[in-house]
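Visitor: I'll drop the sequence and a predicted model, then ask my questions.
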Amino acid sequence: MLYWTLKYVLLGPLLKLFWPTKVTGLDNIPKTGGAIVASNHLAVVDSFFLPTHVKRRIVFLAKSEYFTEPGIKGKFKKWFFSGTGQYPVDRSGGSAGQAALDTGVRLLREGRLLGVYPEGTRSPDGRLHKGKTGIARMALQARVPVIPVAMVGTDKVNPIGSKMWWPRRIEIHIGAPLDFSRYDGLAGDRFVERSIADEVMYNLMELSGQEYVDIYAARAKELADAEHAGTRVAVPMQEHARDATRTPETEAS
């Protein structure tokens, strides 16, 4: 009830009033059943604008700390994040990546729409980065399609490092569902999962028009920070970073 109140009465109308948005491909969102909504990630506001324009509720994964902070501020955070479709992930019992994967699969099997950012974090430079294979594992384990979604212009609304939201036009392009049923039973095969993740990123590149770089976004940020600080960082010929799905960021950091 709180989610629909924020979407249709409070937050949703405000976003549509000040940030006119062109949306294409809404018919590609299934009316029922579980599916992964895989989006590029340019700004914190992505998690607010996308659900506003999709009729079905989209659930995003968020750190459980957002829901357990004490005091009035903590209660407001819990109210707000719950109302905007965030779902808490308990990271105390192991790795954050595995907790997110387990929770994501459970929600998908319940027939939910799960919002995922395959890059794992916001793009530090506006380009599209290598996707993490956690999205592939969830799709295979839950046996659901992946719907690619491109957010365009949100980085101008809420640039990295800015706490302001600037009036700008936004575009949301929703692609046709990607069916990976041909890989049923192959969850855990790293070559299959990498192939799926790469196919998702290719579709996002086509929809968004972004330049693609074959490096993780977190690594790109590390290299950019090192360059800004004037230090040298060794770049291996091939990234061997462990693939995992990070929970979507919802705070300005």
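Guide: Received it, and whenever you're ready, just let me know what you need. Numbering: from 1, shown residues only.

Visitor: CA only for contacts and neighbour counts going forward, please
Guide: Noted.

Visitor: mind listing the strands for the stretch 51-200 of the chain?
Guide: Assigned by DSSP state E, counting those that start in this stretch, the strands in the stretch 51-200 of the chain fall at 58-63, 86-89, 113-116, 128-129, 146-152, 170-174.

Visitor: list the contacts for the residue most central in space within the chain?
Guide: Taking Cα atoms, centre = their mean, the centroid of the chain lies closest to residue 117, which sits 2.5 Å from it. Counting by Cα atoms under 8 Å, 6 or more residues apart in numbering, residue 117 makes contact with 38, 39, 40, 41, 248.

Visitor: so which of those residues comes closest to residue 168?
Guide: Residue 168 has its nearest neighbour among the contacts of residue 117 in residue 41, at 16.8 Å by Cα to Cα.

Visitor: run a quick neighbour tally on that closest one.
Guide: Here the count is done by other Cα atoms under 10 Å, and residue 41 has 31 residues near it.

Visitor: for the stretch 101-250 of the chain, what spans make up the helices?
Guide: For the stretch 101-250 of the chain, helices defined by DSSP state H, counting those that start in this stretch occupy the ranges 134-142, 154-157, 190-208, 217-229.

Visitor: and these, which is most packed in?
Guide: Compared across the helices of the stretch 101-250 of the chain, helix 134-142 shows the largest average neighbour count, a mean of 25 (mean count of other Cα atoms under 10 Å).

Visitor: what separation is there between the residue nearest to residue 177 when sequence neighbours are not counted and residue 200?
Guide: Distances taken as Cα to Cα, 6 or more residues apart in numbering put residue 147 closest to residue 177, at 4.4 Å, once the chain neighbours are dropped. Between residue 147 and residue 200 the distance, using Cα to Cα, to the nearest Å, works out to 9 Å.

Visitor: need the overlap of contacts for those two.
Guide: Residues within reach of residue 147 and of residue 200 at once, by Cα under 8 Å, 6+ apart, are 38, 178.

Visitor: and stretch 106-125, what's buried?
Guide: Judged by neighbour count (16 or more other Cα atoms under 10 Å), stretch 106-125 contains these buried residues: 107-109, 112-124.

Visitor: show the end-to-end separation of stretch 81-92, please.
Guide: When the termini of stretch 81-92 are compared using Cα to Cα, they are 20 Å apart.

Visitor: ok, of the contacts of residue 117, which one's closest to residue 61?
Guide: Taking Cα to Cα as the measure, residue 61 sits nearest to residue 248 out of these, at 6.1 Å.

Visitor: isn't residue 46 up against residue 151?
Guide: Yes. When contacts are counted by Cα atoms under 8 Å, residue 46 is listed as touching residue 151 (7.1 Å).

Visitor: centre of the chain to stretch 26-45, how far?
Guide: Taking Cα atoms, centre = their mean, to the nearest Å, one finds the center of stretch 26-45 at 9 Å from the center of the full chain.

Visitor: take this one as well and set it beside the first:
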Amino acid sequence: MIYGAMKVSLGGSLKLAFRPWVEGLEHIPAEGPAILASNHLSFSDSFFLPAVLDRQVTFIAKAEYFTSPGVKGKLTAAFFKGVGQLPVDRSGARGAGEAAINSALKVLERGDLFGIYPEGTRSPDGRLYRGKPGGLARVALLSGAPVIPVAMIDTEKIQPPGKVVPKLMRPGIRIGEPLDFTRYMGMESDRFIHRSVTDQVMYEIMKLSGQEYVDIYATAAKRQLAEAEKAEKAAAERTGGDRGGGARTRRR
């Protein structure tokens, strides 16, 4: 009931304000379980995709969104529950992964749609990064549910980092044909199968999105960018300090 009310209010508002276009809605089954595997450009991806679908989509969210104290924390928890997100404790990497997989399987066992971002985090620069194999592949192989590739288009342009007010523009959503991996069932412990399944899904997402593909993990790319920014800042500070020191020497 909460999800239905939130979908009507939030989904209707998003569609009215941003008028997202969508292709491939016919690939979403009217009933039964399916995994929606999407690229990840913006925080808003988890809101625009459910807004254009008639069925509920459940995503995984950080447990902190559901446990923060105070009035703001309660409102945040109610919001995320209302839009169909499930809390997962990420305090331990291995435990968090298992918790996420178990949550996903429960959603699919109910015959619902489960949404996942194989990249594991938002793209730092709009390019498509290597998919992490453990989550998506294991959920697909353990559940037998079809994987539907999804491409979010231009959502990162609506509210770039540092911008408070979103830009009113039309994002897009392109949905591909379902992928069947039941031929690999019983092989969910094989890491080479994990890699093969994930790479096939990422290839389909790349075709749908038109993004440049980068064969490293997005987390590694973010770390490289952070290190480069840190090095540039340190170099600028050294240069500024050298100029200041030289000026002081000349004044003396």
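Guide: Arrived safely. Note that this is a predicted model, so its numbers are computed, not measured.

Visitor: re the thing from before, just send the helices of the stretch 101-250 of structure 1 back as CSV, with distance to residue 58 of structure 1 too.
Guide: Formatted as CSV, the helices of the stretch 101-250 of structure 1 follow (distance: least, Cα to Cα, whole Å):
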stretch, distance to residue 58 of structure 1
helix 134-142, 16
helix 154-157, 18
helix 190-208, 18
helix 217-229, 24
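
Visitor: out of these, nearest to residue 175 of structure 1?
Guide: Within these, the stretch nearest residue 175 of structure 1 is helix 190-208; the backing value is 7.1 Å (Cα to Cα).

Visitor: which residues in structure 2 does the closest one match up with?
Guide: With the alignment judged by TM-score structural alignment, the segment of structure 2 matched to helix 190-208 of structure 1 spans residues 191-209.

Visitor: compared with structure 1, how much does the matching stretch deviate?
Guide: Between stretch 191-209 of structure 2 and its aligned partner residues in structure 1, the average distance after superposition works out to 0.3 Å, using mean Cα distance after the TM-score superposition for structure 1.

Visitor: show residues contacting that stretch.
Guide: For stretch 191-209 of structure 2, contacts defined as Cα under 8 Å, 6+ apart pick out 37-39, 118, 128, 130-134, 136-138, 147, 149-153, 174-176, 179, 181, 184, 187-188, 212-213.

Visitor: apply the buried test to those residues and list what passes.
Guide: Taking 16+ other Cα under 10 Å as the criterion, what is buried in these is 37-39, 118, 128, 130-134, 136-138, 147, 149-153, 174-176, 179, 184, 188, 213.

Visitor: residue 250 of structure 2 matches what in structure 1?
Guide: The criterion is TM-score structural alignment: under it, residue 250 of structure 2 has no aligned partner in structure 1.

Visitor: helix, strand, or coil at residue 250 of structure 2?
Guide: Assigned state for residue 250 of structure 2: helix (three-state reduction, DSSP: H, G, I helix; E, B strand; the rest coil).

Visitor: tell me how far it lies from residue 123 of structure 2.
Guide: 48 Å.

Visitor: swap in residue 170 of structure 2?
Guide: In this view, residue 170 of structure 2 and residue 123 of structure 2 are 19 Å apart by Cα to Cα.

Visitor: still on that earlier bit, gap between the match of helix 190-208 of structure 1 and the chain center?
Guide: Counting by Cα atoms, centre = their mean, stretch 191-209 of structure 2 is centred 15 Å from the centre of its parent chain.

Visitor: do stretch 118-127 of structure 1 as well
Guide: Centroid separation between stretch 118-127 of structure 1 and its chain, computed with Cα atoms, centre = their mean, is 10 Å.

Visitor: and that stretch, end to end?
Guide: Between the opening and closing residues of stretch 118-127 of structure 1 lies a distance of 13 Å (Cα to Cα).

Visitor: in structure 2, what stretch matches that stretch?
Guide: Mapped onto structure 2 using TM-score structural alignment, stretch 118-127 of structure 1 covers residues 118-127.

Visitor: what's next to that stretch, contact-wise?
Guide: Applying Cα under 8 Å, 6+ apart, the contact partners of stretch 118-127 of structure 2 are 37-43, 128-133, 135-136, 156, 198, 202, 211-214, 217-219, 221-222.

Visitor: ok, stretch 173-186 of structure 1 next?
Guide: 23-26, 28-29, 139-141, 143-151, 192, 196, 200, 203, 207-208.

Visitor: hmm, try it at 7 Å
Guide: The list of residues contacting stretch 173-186 of structure 1 from outside it, by Cα atoms under 7 Å, 6 or more residues apart in numbering, reads 23-26, 28, 140, 143, 145-151, 207.

Visitor: can you list which of the contacts of residue 117 of structure 1 carry over to structure 2?
Guide: With both residues aligned by TM-score structural alignment, their matches' Cα atoms under 8 Å as the criterion, the subset of those whose aligned partners also touch in structure 2 is 38, 39, 40, 41.

Visitor: helix/strand/coil for the first one?
Guide: Following three-state DSSP, residue 38 of structure 1 is assigned to strand.

Visitor: how close does it sit to residue 8 of structure 1?
Guide: In this structure, residue 38 of structure 1 and residue 8 of structure 1 are 23 Å apart, going by Cα to Cα.

Visitor: can you check the last one too?
Guide: For residue 41 of structure 1, the distance to residue 8 of structure 1 under the criterion Cα to Cα works out to 24 Å.

Visitor: likewise residue 176 of structure 1?
Guide: 26 Å.

Visitor: and residue 63 of structure 1, by the same measure?
Guide: Here residue 63 of structure 1 is placed at a distance of 25 Å from residue 8 of structure 1 (Cα to Cα).

Visitor: show me which of the two is the more surrounded one.
Guide: In terms of neighbours (other Cα under 10 Å), residue 63 is the more surrounded of residue 63 of structure 1 and residue 8; the figures are 20 against 12.

Visitor: so that one makes contact with residue 92?
Guide: No. When contacts are counted by Cα atoms under 7 Å, residue 63 of structure 1 is not listed as touching residue 92 (10.2 Å).

Visitor: this completes my enquiry, with thanks.
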